[in-house]
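Colleague: just a sequence and a predicted model for now, questions to come.
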Amino acid sequence: NLFTSMHRFEKYKVSPLQTLRFCDVSNNLIEKDATDLLENIPPNIEQFSASNNKINGKLPALLNNLPKLSQFSMSSNALSGSLPVFADSILSLQELDLSNQTNGITG
């Protein structure tokens, strides 16, 4: 599956994705800014993976708005900049994989 655009995902900003708990869009050649991609993730998401794509830009602090997030992976992309400060609201996070960024990420 070459899911190269997130337009279909974005049009469901409110319902029915509010109940989505697991999302894996890895290995799809998605070329998008990380903030644009992540701003539409439902608040109840528990596991999210978008590894092995072409996602660029900084990882946004809006991950703090996902209190149930336990696993997050965006390895092998083109993220850059420094990691955001994660608030106490993201205590459920058990696994964070941001390895193999072509542009380099710090923090």
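Modeller: Structure's in. What do you need? Numbering: from 1, shown residues only.
Colleague: please count neighbours and contacts with C-alpha atoms only from this point.
Modeller: OK.
Colleague: my read: residue 73 touches residue 97, true?
Modeller: Yes. Here residue 73 reaches residue 97: they are 4.6 Å apart, a contact under Cα atoms under 8 Å.
Colleague: same for the host helix or strand of residue 72, what does it pack against?
Modeller: For residue 72, the host element (DSSP states H and E) is strand 71-73. Using 3 or more Cα pairs under 8 Å, 6 or more residues apart in numbering; DSSP states H and E as the contact test, the elements touching strand 71-73 are strand 47-49, strand 95-97.
Colleague: another structure for you, compare them:
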Amino acid sequence: MSVELLDGGIILGFIEDDEAFNGSVQDRFAYLDTNHDGLLSYSEMLKELQFLRMIETHFGIDVKPDPEELAHVYDSLFVQFDRDSNGVVDLEEFKAETKRMRLLWRMILDSCL
């Protein structure tokens, strides 16, 4: 098993590599778009958020969040992606929000070093 550390430079390099970043985002979008209509519905994105269980774990330990609070977090995340508020997320919205989130992670990682 190997362990790799990500720092802000690695994340920024990936984001600035248009071909790699766009390919990665397009692949993930296609995977999430289960009905293949070119748009992500709330339910398509919700399945992914629930599968990742990022909110239900804390440093790898399961926690039991309040269901209403969890629903609010999922709703808020979807709204961030759905920039034109039309109830679905297209590829450009998905790409823009993914880039924004990765840049935020870069800032967080840089501030920890």
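Modeller: Nice, thanks for sending it over. As the structure is a computational prediction, the values presented were derived from the model and not from experiment.
Colleague: what's the TM-score for these two chains?
Modeller: After superposition, the two chains reach a TM-score of 0.28 (TM-score structural alignment, normalised by the length of the first structure), with 49 aligned residues with a Cα RMSD of 3.7 Å.
Colleague: reformat the helices and strands packed on strand 71-73 of the first structure as JSON lines; add mean neighbour count.
Modeller: Below are these laid out as JSON lines (neighbours: other Cα atoms under 10 Å):
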{"stretch": "strand 47-49", "mean neighbour count": "19"}
{"stretch": "strand 95-97", "mean neighbour count": "13"}
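Colleague: any chance of those in CSV with distance to residue 37 of the first structure as columns?
Modeller: CSV is the format used below for these (distance: least, Cα to Cα, whole Å):
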stretch, distance to residue 37 of the first structure
strand 47-49, 12
strand 95-97, 17
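Colleague: compare those strands and give me the one nearest residue 106 of the first structure.
Modeller: strand 95-97 (13.1 Å; Cα to Cα).
Colleague: next secondary structure element downstream of the closest one?
Modeller: Moving toward the C-terminus from strand 95-97 of the first structure, the next element (DSSP H and E) is strand 105-106.
Colleague: and that following strand, what does it pack against?
Modeller: Secondary-structure packing of strand 105-106 of the first structure (3+ Cα pairs under 8 Å, 6+ apart): strand 81-82.
Colleague: contact partners for the residue positioned nearest the centre of the second structure?
Modeller: Geometric centre of the second structure, nearest residue: residue 98, 5.7 Å, by Cα atoms, centre = their mean. Neighbouring residues of residue 98 of the second structure by Cα atoms under 8 Å, 6 or more residues apart in numbering: residue 25.
Colleague: buried ones in the helix or strand hosting it?
Modeller: For residue 98 of the second structure, the enclosing helix or strand under DSSP H and E is helix 91-112. Within helix 91-112 of the second structure, the residues that qualify as buried are 91, 93, 94, 95, 97, 98, 99, 102, 103, 105, 106, counting by 16 or more other Cα atoms under 10 Å.
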